[in-house]
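S.K.: Sequence and computational prediction follow.
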Amino acid sequence: MFRKTPPQTPPPNPNMPVERVTSVLGPGILWKGNLRGTGGIRIEGTFEGDITLRGLVVVGETGKVVCQTLQANTVIVAGTVTGNITAEKLEIRGTGRVWGDVIISALATEEGGFLRGQVRMEEKIEFPLETSSSESSSETA
């Protein structure tokens, strides 16, 4: 009779970026392939391949990413990234090393952070929306 109803949490919106880590690639792990989707990942091992995430990518101090492109809403680098980065926000920590061109809206670096490449700042970064198979089939009907 006097029971409080628990607050309802809205379902996650797949088009909204996730600004927290939801997956971890641990130290000692080598992953080859491409990563796409929505979520946040922390990389402490080695990742070889392209990354396109609507969310957060953290490359930890022991992390190493080798890619053609890394696209995410927010990228934090404390390890090494060899490849081009497109992000709304890029943060290079004091132990971070980036070899590649970056396209960003905001850049933050700590003393000791390293970037070798061209920097292009844009007012707004647009990420291509990936359509699911159900959306693409409904467009052809």
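M.R.: Done, it's in.
S.K.: switch to C-alpha atoms for all contacts and neighbour counts from now on
M.R.: Fine.
S.K.: so who does the closest residue to T109 other than its chain neighbours touch?
M.R.: Spatial nearest neighbour of T109, excluding adjacent residues (Cα to Cα, 6 or more residues apart in numbering): I92 at 4.7 Å. Neighbouring residues of I92 by Cα atoms under 8 Å, 6 or more residues apart in numbering: I76, V77, A78, A108, T109, E110, G113, F114.
S.K.: let's bring in a second model and compare:
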Amino acid sequence: MFGNRAQPPIKSLIAEGIVIDGNIRFTEGLRIDGRVTGSVTADGDQPSILVVSEAVTVTGGEIRADHVIINGTVKGPVHAAELLELQPLARIEGDVTYKALEMHQGAIISGHLQPVEGEEKPVLKLAANNP
């Protein structure tokens, strides 16, 4: 995904029970276990990763990072510059752009899927349902 570069560390956490009304900008890695109303955007030129946990709802803005992992609900557009991973409980109500997409059985997208423009063809991987 990031070539020879290591995946960025998750250095920030919005813990369960935290409610944020406003936009969030982060660097490197962020995990959301709380509720966010607003945009969540990776800042800077460094690789970034964003994890949206299963009991989470993010509404009212866009999500933008290099690597996005969703297992909760997002109401708004999602932009993954590199990889978008949709876990089984993922629910997206909005348009999605991605370079590579991995979608587990049970994930739902209510919106348009648009690969990131470039010379390479987008990668779509359907995750196997492992017992």
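M.R.: Looks like it came in fine. Quick caveat, the model's predicted, so the values are computed rather than measured.
S.K.: Quick check: TM-score for this pair?
M.R.: Overlay of the two chains. TM-score (TM-score structural alignment, normalised by the length of structure 2): 0.76; 109 aligned residues with a Cα RMSD of 1.8 Å.
S.K.: Look up how far I109 of structure 2 lies from the nearest residue to P9 of structure 2 once chain neighbours are set aside.
M.R.: In space, and not counting its chain neighbours, P9 of structure 2 is closest to G29: 5.5 Å by Cα to Cα, 6+ apart. Using Cα to Cα, to the nearest Å, G29 of structure 2 is found at 24 Å from I109 of structure 2.
S.K.: Out of these two, name the residue with the larger neighbour count.
M.R.: G29 (22 against 17; other Cα atoms under 10 Å).
S.K.: Map the more buried one onto structure 1.
M.R.: Using TM-score structural alignment as the criterion, G29 of structure 2 maps onto G40 of structure 1.
S.K.: What residues does its match make contact with?
M.R.: Per Cα under 8 Å, 6+ apart, neighbours of G40 of structure 1: V18, E19, R20, V21, T22, S23, L53, G55, L56, V57, V58.
S.K.: Dump the residues you listed into a markdown table; add neighbour count as well.
M.R.: Below are these laid out as a markdown table (neighbours: other Cα atoms under 10 Å):
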| residue | neighbour count |
| --- | --- |
| V18 | 21 |
| E19 | 15 |
| R20 | 15 |
| V21 | 15 |
| T22 | 13 |
| S23 | 12 |
| L53 | 23 |
| G55 | 24 |
| L56 | 25 |
| V57 | 29 |
| V58 | 21 |
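S.K.: Please narrow these to those residing in strands.
M.R.: Cross-referencing the contacts of G40 of structure 1 against strands under DSSP state E gives S23, L53, L56, V57, V58.
S.K.: Please say which position in structure 2 the fourth one maps to.
M.R.: V57 of structure 1 is assigned L50 in structure 2 as its aligned equivalent, the criterion being TM-score structural alignment.
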